[in-house]
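Asks: Predicted model, plus sequence, below.
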Amino acid sequence: MERKELFAYIAEHYQVNPEYLWKKNPNYAVLRHRHNRKWFAIVMDVEAEKLGLKGTQLEEIIDLKLEPELIEILQQSEGYLPAYHMNKQHWISIQLKKVAPEQILKLLEMSYELTK
């Protein structure tokens, strides 16, 4: 799934636009609820080796908050990694290019609901 496509979906379905909070990481985009300001997703491009993968190329990921039991199950499949820079029990990193868009959007909805 492309970042642009993901952000268009989020804007249409949740009326939320990405926020870019860090000068050091200008491509890191936070998505949060308008009413309580809680994050429900963060999209980042991170060096593969920082994610426990081989290589130094940038991997585009989305971190989502999910139930710990689901995280445990998902991490057994390709494209799902321990959360980068978030609580690994409650958050998961998903490689945008390796997981089907329908699955990402389904998990995005779960994250949105969990953080309401």
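Replies: Good, I have the coordinates.
Asks: going forward, measure contacts and count neighbours with C-alpha atoms only.
Replies: Fine.
Asks: From Lys38, how far off is the closest residue to Arg34 other than its chain neighbours?
Replies: Excluding its sequence neighbours, the residue lying closest to Arg34 (Cα to Cα, 6 or more residues apart in numbering) is Val16, at 7.1 Å. Going from Val16 to Lys38 by Cα to Cα, to the nearest Å gives 12 Å.
Asks: sorry, back to before: the residue nearest to Arg34 belongs to a helix?
Replies: No. Using DSSP: H, G, I helix; E, B strand; the rest coil, the assignment for Val16 is coil, not a helix.
Asks: count of residues packed around it?
Replies: Neighbours of Val16 under the rule other Cα atoms under 10 Å: 17.
Asks: so it makes contact with His33?
Replies: Yes. The criterion here is Cα atoms under 8 Å, and Val16 meets it with His33 at 7.2 Å.
Asks: where's the residue nearest to Arg34 relative to Phe7, distance?
Replies: According to Cα to Cα, Val16 stands 8 Å off from Phe7.
Asks: next up, a second structure to put side by side with the first:
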Amino acid sequence: MNKDRLIAWIQKTYNVEPEYLWRKYPNYAVFRHGHNGKWFALVMDVEKSKLGLAGTGKVDILDVKEDPGLIIEMVKHSGFYPAYHMNKENWISVALDGTIDDDKIASMVKTSYALTSK
């Protein structure tokens, strides 16, 4: 799932609009609950080096909250990284470059939404 499709899917599924909070980072889209204001997803484009990837340029990623026990295993696989800009124990970054299938990304957003809704 690419960034644009993901943003459209989140808007439709959760009836929320992305918030662009930082002038310095105009492509960073935050999604939060209407009832408690908590973030459940963050879509960004970051330098590959920030994720420990080789090469130059940026990559689109999604940050979501996940079960800490699962994060430990997930980051061992391609397309998953310790969370960029978030608590690495409770959040994970997911590449939006086709490495991870759409159903898995959607499932992770659903999990994050549930974990942050309390």
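Replies: In hand now; what should we look at? Fair warning: this is a prediction, and the values are worked out from it, not measured in the lab.
Asks: so what number do they get for TM-score?
Replies: Once superposed, chain against chain, the TM-score is 0.97 (TM-score structural alignment, normalised by the length of the first structure); 116 aligned residues with a Cα RMSD of 0.7 Å.
Asks: quick revisit: what is in contact with Val16 and Phe7 of the first structure at once?
Replies: Here Val16 of the first structure and Phe7 share no contacting residue, scored by Cα atoms under 8 Å, 6 or more residues apart in numbering.
Asks: show me what contacts the aligned residue in the first structure for Ile61 of the second structure?
Replies: Mapped onto the first structure by TM-score structural alignment, Ile61 of the second structure lines up with Ile61. By Cα under 8 Å, 6+ apart, the residues touching Ile61 of the first structure are 43-46, 93-96.
Asks: go on, Phe40 of the second structure?
Replies: Here Phe40 of the second structure is in contact with 31-33, 64-65, 109, 112-113, 116 (criterion: Cα under 8 Å, 6+ apart).
Asks: And for Ile104 of the first structure?
Replies: Listed by Cα under 8 Å, 6+ apart, the contact set of Ile104 of the first structure reads 94, 96.
Asks: Tally up the residues packed near the closest residue to Arg32 of the second structure other than its chain neighbours, please.
Replies: Spatial nearest neighbour of Arg32 of the second structure, excluding adjacent residues (Cα to Cα, 6+ apart): Trp39 at 4.0 Å. Neighbour count of Trp39 of the second structure, defined by other Cα under 10 Å: 18.
Asks: Report the separation between Trp39 of the second structure and Lys76 of the second structure.
Replies: Distance of Trp39 of the second structure to Lys76 of the second structure, given as Cα to Cα: 25 Å.
Asks: Could you pick out the longest helix of the first structure?
Replies: Counting residues, the longest helix found in the first structure (DSSP state H) is helix 101-114.
Asks: so how far does it sit from its counterpart in the second structure?
Replies: Following superposition, helix 101-114 of the first structure is found to deviate from the second structure by 0.4 Å on average (mean Cα distance after the TM-score superposition for the first structure).
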